[in-house]
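J.: generate coordinates for the sequence data below:
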Amino acid sequence: MLVTERRERILALTRANGTASIADLAAQLRVSEMTVRRDIDLLADEGVVERVRGGVRMRSAARTVAAPVVSPERRAIAEAAAALVEPGMAIGISGGPAALALARELVQVPELTVVTNALPVSDLFSPPERADAPYTQTVVLTGGVRTPSDALVGPVAVRALEHLHCDLVFLDVHGLDVQAGITTMNLLEAETNRALMAAGREVVVLADHSRWGVVGLTTVADLGDIDRLIADEGLDDDARTQLAAHVGTLQIAPLD
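T.: You can find the predicted model right below:
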């Protein structure tokens, strides 16, 4: 069973009863409890489920509508990334919690064109209710496979990106590693993120310090393909040295 299929099964089993235990999920999926915990951690980071003692539960409707809790590190990264955006720009934003935090920082920027394959990001940039309010254009990559984090990935999204051009592309990543580069757990997401990167004049990666040393299932791109990497102060000195030697610019976002 592929990783993406396993996580879809976890979601389906959890949705059926509202909650599920790690032991039951491991038994039904025939994998270790550690594997299930890792899957749950990723799904929780994406805001799809909530961790509970010994298991997982679906987020309630009220919690889903509310803005997710953003860590101080991701908030600092989002604020630093938002400072790069100017009115009138065309920008690309991937799926992921850091990317969504950035989108929330940008909703008031006027005349901004947003290219995104993330449905939660798209929802933030809906037309204003008042005619005199700043209007933000949104391009949603329609079609493709919908991931647990509500991103649209696959060949349809890739083809839509082939003829688009962005001033900046902001990419949220699952992991960063010197040998493996930028990685993700979803093969189709890797393909789509590569196309999103190719559409940008400058690629800005958003990654808090916990992403360093994490290696996902497949490589999206090499570290050398990153024009600017925005991380937080939790990144240790050794990691900073290694990353600075490979990426175009390493920017450390200060915590308040």
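
J.: CA only for contacts and neighbour counts going forward, please
T.: Fine.

J.: show me where the stretch 101-250 of the chain has strands.
T.: 113-116, 137-140, 145-146, 152-153, 166-172, 175-177, 181-184, 200-206, 218-221, 228-232, 249-253 (DSSP state E, counting those that start in this stretch).

J.: to compare with the earlier structure, here is another sequence to fold:
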Amino acid sequence: MSDNQNLLAEQRRALILDEVRRRGGVRVNELTRKLNVSDMTVRRDLDVLARQGAVEKVHGGAVPVADASSHEPGFEAKSAMEMSAKEAIARAAAELVVPGSAVALSGGTTTFALAQHLLEVPDLTVVTNSVPVSNVFETARRSQARAALPQQPRGSAVVVLTGGTRTPSDSLVGPVADRAIEGLHFDVLFLGVHGISVRGGLSTPNLAEAETNRRFVESARRVVVVADHTKWGTVGLSTFAPLDAVDTLVTDSGMPGEVREEICEHLRELVVAGEPRTAEAP
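T.: Okay, here's the model as predicted:
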């Protein structure tokens, strides 16, 4: 399958997911007319979304998952969602990083994508509670060691993994992680979220992860949320920060125009991957 076909499939599934969330459920025949695709294509898309834990299939269509506020998909399941959007967000977010910074990366598949771009930024100190993020830097370090490079590579980083109890999304949380974070000070925090909204702020379905994320936010001079457009309007079980705690939101071009206007009313800066940056509000 070509990249264009993959992209179209991702866009189509994003539209289906938006429709399910907005209307509280959709029927297959409605989607075939709206998207101008076959019944079989819609059913395949619903199968994919159901496997990812994004929707629940019912006879003739799909509805939102019943326990959306407390349901936490695993890392692998979330990795398959909005892949193109996450990659675009990661590239845009990496441009915000200054060489020599102390950077914190929370758990999540978008921060995992970002970590791979940070390999090229020199002299970073990276603190993370994400096992996959830590593995990105460790794999790069081992690869450089095997190559027996004569000098320290340009993108080398000092990485600190917090420790703690592992969540379904491969984040380390709990008292050990909280104590490791609370005594540190970061130039910038890149934060992945389960949901973001005006009412719910930044939220997660995991109570222990909420507390660890609070410590991250309290320890950061600048808070940057990296979240694709499907996260807007989602509210998890526990809010760990209000929307005004966020300095910058980096998202993708799938974010609707009216939502962008709403975001700009509450945040200092909105960065849409692939589009020119707007001036940051004072």
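
J.: thinking again about what came up before, can you redo the strands of the stretch 101-250 of the first structure as JSON lines with mean neighbour count and distance to residue 22 of the first structure?
T.: As requested, the strands of the stretch 101-250 of the first structure are exported to JSON lines (neighbours: other C-alpha atoms under 10 Å; distance: least, C-alpha to C-alpha, whole Å):
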{"stretch": "strand 113-116", "mean neighbour count": "24", "distance to residue 22 of the first structure": "33"}
{"stretch": "strand 137-140", "mean neighbour count": "18", "distance to residue 22 of the first structure": "35"}
{"stretch": "strand 145-146", "mean neighbour count": "16", "distance to residue 22 of the first structure": "24"}
{"stretch": "strand 152-153", "mean neighbour count": "26", "distance to residue 22 of the first structure": "28"}
{"stretch": "strand 166-172", "mean neighbour count": "23", "distance to residue 22 of the first structure": "27"}
{"stretch": "strand 175-177", "mean neighbour count": "23", "distance to residue 22 of the first structure": "24"}
{"stretch": "strand 181-184", "mean neighbour count": "24", "distance to residue 22 of the first structure": "23"}
{"stretch": "strand 200-206", "mean neighbour count": "22", "distance to residue 22 of the first structure": "30"}
{"stretch": "strand 218-221", "mean neighbour count": "21", "distance to residue 22 of the first structure": "25"}
{"stretch": "strand 228-232", "mean neighbour count": "23", "distance to residue 22 of the first structure": "32"}
{"stretch": "strand 249-253", "mean neighbour count": "18", "distance to residue 22 of the first structure": "36"}
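
J.: save those strands as JSON lines, and put in distance to residue 107 of the first structure too.
T.: Putting those into JSON lines (distance: least, C-alpha to C-alpha, whole Å) gives the following:
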{"stretch": "strand 113-116", "distance to residue 107 of the first structure": "10"}
{"stretch": "strand 137-140", "distance to residue 107 of the first structure": "11"}
{"stretch": "strand 145-146", "distance to residue 107 of the first structure": "24"}
{"stretch": "strand 152-153", "distance to residue 107 of the first structure": "21"}
{"stretch": "strand 166-172", "distance to residue 107 of the first structure": "15"}
{"stretch": "strand 175-177", "distance to residue 107 of the first structure": "27"}
{"stretch": "strand 181-184", "distance to residue 107 of the first structure": "27"}
{"stretch": "strand 200-206", "distance to residue 107 of the first structure": "18"}
{"stretch": "strand 218-221", "distance to residue 107 of the first structure": "28"}
{"stretch": "strand 228-232", "distance to residue 107 of the first structure": "20"}
{"stretch": "strand 249-253", "distance to residue 107 of the first structure": "20"}
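
J.: tell me which of those strands sits nearest to residue 100 of the first structure.
T.: For those, proximity to residue 100 of the first structure was assessed by C-alpha to C-alpha; strand 166-172 is nearest, at 9.0 Å.

J.: which ones are touching residue 50 of the second structure?
T.: Residue 50 of the second structure sits next to 56, 57 when contact means C-alpha atoms under 8 Å, 6 or more residues apart in numbering.

J.: mind doing that once more with 10 Å?
T.: For residue 50 of the second structure, the contact set (C-alpha atoms under 10 Å, 6 or more residues apart in numbering) comprises 44, 56, 57, 62, 63, 64, 65.

J.: which stretches of the first structure form helices?
T.: 3-17, 22-29, 33-45, 61-65, 72-82, 97-106, 119-124, 155-161, 187-198, 237-244 (DSSP state H).

J.: out of those helices, which comes closest to residue 177 of the first structure?
T.: helix 237-244 (8.8 Å).

J.: what packs against the closest one?
T.: Here helix 237-244 of the first structure touches strand 175-177, strand 228-232, strand 249-253, going by 3 or more C-alpha pairs under 10 Å, 6 or more residues apart in numbering; DSSP states H and E.
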